[in-house]
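Chemist: predicted coordinates and the sequence they were generated for:
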Amino acid sequence: MKFTKMQGIGNDYIYVNCFEEKVENPEQLSLRLSDRRFGIGGDGLILIMPSETADFKMRIFNADGSEAMMCGNGTRCIGKYVYEHGLTDKTRITLETNSGIKQLELHCDGKTVQAVTVDMGKAILVPREIPVESDSQEPFVAKPVQVGDRLERITCVSMGNPHAVVFCDRIDDLDLERLGPEFEHHPIFPDRVNTEFIRVIDNHTLQMRVWERGSGETLACGTGACASVVAAVLNGYCPQGEPVLVQLRGGELTITYQADGTVMMTGPAAEVFQGEINLS
């Protein structure tokens, strides 16, 4: 099977062109190939597929084999892949995901995609739709929740997958190997949750670390950056309708939470290498 390793600010996945390759049992394949010692290594597996409703379709599987709804960094990498590998000559494309059809705008220099802007759709704030267990269906903003031995104030947002955002004075020295699973498997999150730990630098700049369900701490999470900016606006840290720079361990994303509730994400994507693996 031929594959391409790509990364969006350090969020690395194994991409397979399903216009040419047939993938059976992608859940087990992701678990096998994502292993950084015994496989190719990555945060998971992404399939680039034909679509009946959009230009292309993506399916994404975490490193533990579970299927995810969406991946912001993955969508940008797909935009770069399909353009640079000749699957399209359009710079505005549509991408079918498990959380709806996303609009991508490719920023090109000649035949090279330098950055991609993704219309991530509207942020979901109704608790049962995120989902998060709550006595109220008002937005879950700065609610106190006991997590392990800590009382945390959590803001919950879905960008097609569930996110819990926590604002902290310091994030560099947080023990995410301990904290991350406590959030991910907390009983108020029936589908588990991705957790963003955020330090507000100023009203247009956030610093972020992320624990992703099924993958652990990653260098970046596009939907998490979007959810964090939405949460920062809801908590009064950042203005709505203006671009906010999110600094992640793998790089930077620019996120705008627009007045109509839509979230726009702009950032880079890179191809690391191509290869072929024997699956027998």
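Modeler: Thanks, I have it.

Chemist: CA only for contacts and neighbour counts going forward, please
Modeler: OK.

Chemist: and the helices in the chain?
Modeler: Listed in chain order, the helices of the chain (DSSP state H) span residues 26-33, 72-84, 176-184, 222-234.

Chemist: packing partners of the second one?
Modeler: Using 3 or more CA pairs under 8 Å, 6 or more residues apart in numbering; DSSP states H and E as the contact criterion, the secondary-structure elements in contact with helix 72-84 are strand 2-8, strand 11-17, strand 100-109, strand 112-122, helix 222-234, strand 270-276.

Chemist: buried residues in it?
Modeler: Across helix 72-84, burial judged by 16 or more other CA atoms under 10 Å covers 72-83.

Chemist: and that helix, how far out from the chain's middle?
Modeler: Distance of helix 72-84 from its chain centroid, counting by CA atoms, centre = their mean, to the nearest Å, is 13 Å.

Chemist: included below, for side-by-side comparison, is a second structure:
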Amino acid sequence: MNIHFFKYQGAGNDFILIDHSASPIKDIDYEWVKKICDRRFGVGGDGLMFLTSHPDYDFEMLYFNSDGRPGSMCGNGGRCIVAFAKHLGIIDKETNFLAVDGPHYAKISAEGNWVELQMIDIDTIGRDGEAYVLNTGSPHYVARMENLATYDVYHEGKAIRNNETYKKEGINVNFVEDKGDHLFVRTFERGVEDETYACGTGVTAVALSMALHKQQSGHLKTPVKVLGGDLSVEFDYNGRQFTNVFLCGPAEKVFEGELNW
């Protein structure tokens, strides 16, 4: 059986998307997902998403990591599936959809290539030594760093993700360098088990952690550079809680094709 798919990317974070809006998804073959996400034997992607129907929302986002297993919230994936929903004619300029961490609101440009996705509110940020630990829909570890461009993110991030504290559940490991007018971020992602070009929930976690670190408050907008391009995070912080958190950036269709199901 052939199934039509689309490939989208958001700041280099790339995803395979499949329209299943006519009916719910059942009996996912995890090995099939893993194979399709493989960059040599499949289409290749950091993850795969099904857009499926939901009675109370415009659509539901079902996300799978490239290891084939169901994933936690993916911010760039969320932005890409909003662009996909617009392409399909399911939404226009705004949407309310359901993801694994709950409902999300998003706005999309008329051209359909710029998406502002509302993330969950955050009221708890922990510490692990000098690092910050928080959950922005996915669990994240945030470490400040200098000379990040030449840092060994793969080996250092893998070591933290697999240490005794985080090995069982896994954690995404972010390294950030404060460049003054923007933050530079690199991320080792669980589920992909490698460094990715961008991580939306990771960029969000970094922006909030750095606001706490620098004792900032009010309405804040944080420009962020990742390996795959530019993103920004906007939010309100009153010294206790982060609200109205939006992950903003590009979401672009790359190509489409047919898969053997």
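Modeler: Yep, it's here. Here the structure is a predicted model, which means the values were calculated and not measured.

Chemist: ok, back up a step: dump the helices of structure 1 into CSV; add distance to Val141 of structure 1 as well.
Modeler: Output for the helices of structure 1, formatted as CSV (distance: least, CA to CA, whole Å):
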stretch, distance to Val141 of structure 1
helix 26-33, 34
helix 72-84, 23
helix 176-184, 16
helix 222-234, 7
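
Chemist: nearest to Phe167 of structure 1, of these?
Modeler: helix 222-234 (8.5 Å; CA to CA).

Chemist: how much does the closest one stray from structure 2?
Modeler: Mean deviation of helix 222-234 of structure 1 relative to structure 2 after superposition (mean CA distance after the TM-score superposition for structure 1): 0.6 Å.

Chemist: what range in structure 2 does that helix sit on?
Modeler: Using TM-score structural alignment, helix 222-234 of structure 1 lines up with residues 200-212 of structure 2.

Chemist: circling back: turn the helices and strands packed on helix 72-84 of structure 1 into JSON lines, including distance to Ala68 of structure 1 and mean neighbour count.
Modeler: JSON lines is the format used below for the helices and strands packed on helix 72-84 of structure 1 (distance: least, CA to CA, whole Å; neighbours: other CA atoms under 10 Å):
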{"stretch": "strand 2-8", "distance to Ala68 of structure 1": "17", "mean neighbour count": "21"}
{"stretch": "strand 11-17", "distance to Ala68 of structure 1": "13", "mean neighbour count": "24"}
{"stretch": "strand 100-109", "distance to Ala68 of structure 1": "13", "mean neighbour count": "17"}
{"stretch": "strand 112-122", "distance to Ala68 of structure 1": "15", "mean neighbour count": "20"}
{"stretch": "helix 222-234", "distance to Ala68 of structure 1": "12", "mean neighbour count": "27"}
{"stretch": "strand 270-276", "distance to Ala68 of structure 1": "21", "mean neighbour count": "12"}
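
Chemist: please identify which of these is closest to Ser215 of structure 1.
Modeler: That would be strand 11-17 among these, by CA to CA, at 10.6 Å.

Chemist: and the closest one, which stretch of structure 2?
Modeler: Against structure 2, strand 11-17 of structure 1 falls on residues 13-19 (TM-score structural alignment).

Chemist: what's the answer for stretch 72-86 of structure 1, then?
Modeler: Going by TM-score structural alignment: stretch 72-86 of structure 1 matches residues 75-89.

Chemist: and for stretch 169-189 of structure 2, what's in contact with it?
Modeler: Contact with stretch 169-189 of structure 2 is made by 138-148, 153-154, 157-158, 160-162, 190, 194-199, 202-203, 206-207, 222-227, as judged by CA atoms under 8 Å, 6 or more residues apart in numbering.

Chemist: now the residue nearest to Lys168 of structure 2 when sequence neighbours are not counted: how far from Ala143 of structure 2?
Modeler: Closest residue to Lys168 of structure 2 apart from its sequence neighbours, by CA to CA, 6 or more residues apart in numbering: Asn162 at 7.9 Å. According to CA to CA, to the nearest Å, Asn162 of structure 2 and Ala143 of structure 2 sit 16 Å apart.

Chemist: neighbour-wise, which of those two wins?
Modeler: Neighbour totals were compared for Asn162 of structure 2 and Ala143, and Ala143 leads with 20 against 15 (other CA atoms under 10 Å).

Chemist: isn't that one right next to Gly129, touching?
Modeler: No: the criterion here is CA atoms under 8 Å, and Ala143 of structure 2 misses it with Gly129 at 9.6 Å.

Chemist: now stretch 86-95 of structure 1: buried residues?
Modeler: 92-95.

Chemist: of the residues you listed, which is the nearest to Thr254 of structure 1?
Modeler: Distances from Thr254 of structure 1 to the buried residues of stretch 86-95 of structure 1, taken by CA to CA, are shortest for Arg92, at 18.8 Å.

Chemist: distance of the closest residue to the closest one other than its chain neighbours from Ala123 of structure 1?
Modeler: Among residues not flanking Arg92 of structure 1 along the chain, Glu105 sits closest, at 4.6 Å (CA to CA, 6+ apart). Applying CA to CA, the value for Glu105 of structure 1 to Ala123 of structure 1 is 19 Å.

Chemist: now swap in Phe183 of structure 1 and tell me
Modeler: Distance, Phe183 of structure 1 to Ala123 of structure 1, by CA to CA: 21 Å.

Chemist: leaving aside the residues next to it on the chain, what's closest to Asp92 of structure 2?
Modeler: Ranked by CA to CA, 6+ apart and with sequence neighbours excluded, the top spatial neighbour of Asp92 of structure 2 is Lys86, at 5.7 Å.
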